[in-house]
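Student: What shape does this take:
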Amino acid sequence: MNSDLSPHEAFELFFLKNRHKLVNAVAAWTGDRHLAEDIAQEVMATLAAYRYDRPEILMYQMARQRLSRPAFIPSQYHPLDSKIDEIDRRTCVSGADSVVDSLDLDAELLRALRRLPARQREVIVLEVICDLSQEQVAEILGIRGSTVKTHKARGLRKLEELMARRLSATGPGAEQPVGGV
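Tutor: Coordinates of the predicted model:
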C-alpha cells in the first residue's frame, strides 16, 4: 500500500482495486454470487481491521479458508452445477440465466470450469481470471510454481476440450443436449 496515504485511505484504494477480483474469484470457485459477496465482505472487514504486508495475497488465502469451513457455507448453498442444470431445464422462464449472468463470466465457460478438478479450477481462476502471477498463485495456494504451471496447463487443456465438445454439440444442425453439460 502507498506510504503517502493514511492507513484508511490506503485500505480504501486497496478495497476499490481488489474487491471485485475477490468476488469474481470466489463466485467462479463456488458458482454462488451471494456467497462470494459474503466471503468478500468478511475478508475485507478483516483486512481493514489489521495491517498486513501483502493483503492482495492474503485476501485469496482467507477466502479459501472460509470456503473450507463447513460452518461458514449456508445450508441452502448449492454449487453452480445444480444451478446450471436448473437453468437449462427452465430456459423458457424469463430471467433464469440471472444466476450465471451475475458472475461476469460466460455461462459456457462457467459450466466448463465447474467440471475441472478443484485445484485446476483454483489455479485457472487465480491466474487467468484474476490475472495473478504464477508466483502469487503458488503463494496463495501453498504449492510450488511448477505445480501451478502443471495445473494450469492441464486445466486449460481440459477447458479447451470441454468447450470444443460443447460448441460442436451446439453447432448448426446439432441437437441441444438435455440437462446441460
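Student: rest of the way, CA atoms for contacts and neighbours
Tutor: Noted.
Student: nearest residue to residue 124 other than its sequence neighbours?
Tutor: residue 152 (5.8 Å; Cα to Cα, 6 or more residues apart in numbering).
Student: What are the buried residues along the helix or strand where the one you found lies?
Tutor: Per DSSP states H and E, residue 152 falls inside helix 145-169. Of all the residues in helix 145-169, those buried under the rule 16 or more other Cα atoms under 10 Å are 145, 148-149, 151-152, 154-156, 158-159, 162-163, 166.
Student: name the helices or strands packed onto it?
Tutor: The elements that helix 145-169 packs onto, with contact taken as 3 or more Cα pairs under 8 Å, 6 or more residues apart in numbering; DSSP states H and E, are helix 107-114, helix 118-124, helix 134-141.
Student: quick one, it and helix 134-141 angle?
Tutor: 100 degrees (axes from the mean of the first three to the mean of the last three Cα atoms, to 10 degrees).
Student: mind checking the SS state of residue 143?
Tutor: Following DSSP: H, G, I helix; E, B strand; the rest coil, we place residue 143 in the coil state.
Student: quick one more, to check against the first:
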Amino acid sequence: MRDTARPATGAGDDSDDFQAFVIGRWARLLRTAYLLTGEQHAAEDLVQGCLERTFVAWRKVSEARDPDAYVRRIMVNTHARRYRRGLKEYLSRGDGSGLGRELPESGDRIAQAVDRRDLFAALAQLPVRQREAVVLRYWEDLSETQTAAAMGCSVGTVKSNAARGITRLRSAIGLTHPGAGTTHSLHEGRTS
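Tutor: Below you'll find the model as predicted:
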C-alpha cells in the first residue's frame, strides 16, 4: 500500500509553509497594500497578485535571509507597474474606509496623531515614490536600508522621498501647528 497523505518530494511541506506564511502576514500585507493604493479592492488585488508571484517563487523566497523583505519588494514592484498610469485619479476617490474596521495597534502613532480619514486622503495625494517611502519607512517601520531595498533605489532617494512626503503630509493635514500637540508624531527621532 502506498501512503498518499504527503508527496515524497516534499511539495506538501512547501505548500504548508506558504500557507502558514500567508496566514501570518495577510493583515499586514493588506494594510500596506491599502496605504499604497488608497482603495480596499485595489489593495486586495495587489496582495493577491503579490502572493501569486510569491507562491511561484516560494522555494527561493522561503530560503531568503528575510522573506518579508522579499515579499515587500514584490509588492512594491507590482504596485509600481500596476498603478503607474492614472494613479492620482484612481486614488483621489479613496476615503480611508477600507481600514475603518481595523483597530490600531497599540503604539500606532499615526492613528493617535490624526484622524485616519484625513491621513489617508493626504497620503493618496502624494506622488507614488513619496508614498512608498513614507508607508515603508513610517508605517511598516523599516530602516532606510530596508526601504531602499524594497523600493529598488538608493538610501539617499529614500531619505529625500520620505522627507518630501512627510513635509507634504504635515502641510496637508495640519501637523505643522505647534498648538495642535501633534507636530512631533510623524517624523521625530527617525535616523537609520
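Student: re the thing from before, just give me the match in structure 2 for the residue nearest to residue 124 of structure 1.
Tutor: Under the alignment (TM-score structural alignment), residue 152 of structure 1 maps onto residue 162 of structure 2.
Student: which stretches of structure 2 form helices?
Tutor: With DSSP state H as the criterion, structure 2 has helices at 11-37, 40-56, 58-63, 67-82, 87-92, 109-113, 116-124, 128-134, 144-151, 155-173.
Student: for these, which one sits closest to residue 103 of structure 2?
Tutor: Residue 103 of structure 2 lies closest to helix 109-113 among the helices of structure 2, at 9.3 Å (Cα to Cα).
Student: returning to what we had before: residues contacting the match of residue 152 of structure 1?
Tutor: Shown in contact with residue 162 of structure 2 (Cα atoms under 8 Å, 6 or more residues apart in numbering): 130, 131, 133, 134, 137.
Student: which ones are touching the second one?
Tutor: Right, the one you point to is residue 131 of structure 2. Per Cα under 8 Å, 6+ apart, neighbours of residue 131 of structure 2: 36, 123, 124, 162, 165.
Student: Residue 16 of structure 2: which of the contacts of residue 162 of structure 2 is nearest?
Tutor: Closest approach to residue 16 of structure 2 among those (Cα to Cα): residue 137, at 30.7 Å.
Student: For residue 145 of structure 2, see how far away the spatially most central residue of structure 2 is.
Tutor: Nearest residue to the geometric centre of structure 2 (Cα atoms, centre = their mean): residue 32, 2.6 Å. Taking Cα to Cα, to the nearest Å as the criterion, residue 32 of structure 2 is separated from residue 145 of structure 2 by 18 Å.
Student: what lines up against residue 34 of structure 2 once you look at structure 1?
Tutor: Matched by TM-score structural alignment, residue 34 of structure 2 corresponds to residue 27 in structure 1.
Student: what about its match, how many neighbours?
Tutor: A count of nearby residues for residue 27 of structure 1, using other Cα atoms under 10 Å, gives 26.
Student: my guess is it meets residue 35, correct?
Tutor: Yes - with contact defined as Cα atoms under 8 Å, residue 27 of structure 1 reaches residue 35; the gap is 7.5 Å.
Student: show me the contacts for the alignment partner in structure 1 of residue 142 of structure 2.
Tutor: Under the alignment (TM-score structural alignment), residue 142 of structure 2 pairs with residue 132 in structure 1. Contact partners of residue 132 of structure 1, counting by Cα under 8 Å, 6+ apart, are residue 126.
Student: and residue 61 of structure 1, what pairs with it in structure 2?
Tutor: Per TM-score structural alignment, residue 61 of structure 1 is aligned with residue 73.
Student: how far away is the spatially closest residue to its match that is not a sequence neighbour from residue 13 of structure 2?
Tutor: Leaving aside its chain neighbours, residue 73 of structure 2 sits nearest to residue 150 (4.2 Å; criterion: Cα to Cα, 6+ apart). Distance of residue 150 of structure 2 to residue 13 of structure 2, given as Cα to Cα: 27 Å.
Student: With that, I have no additional questions.
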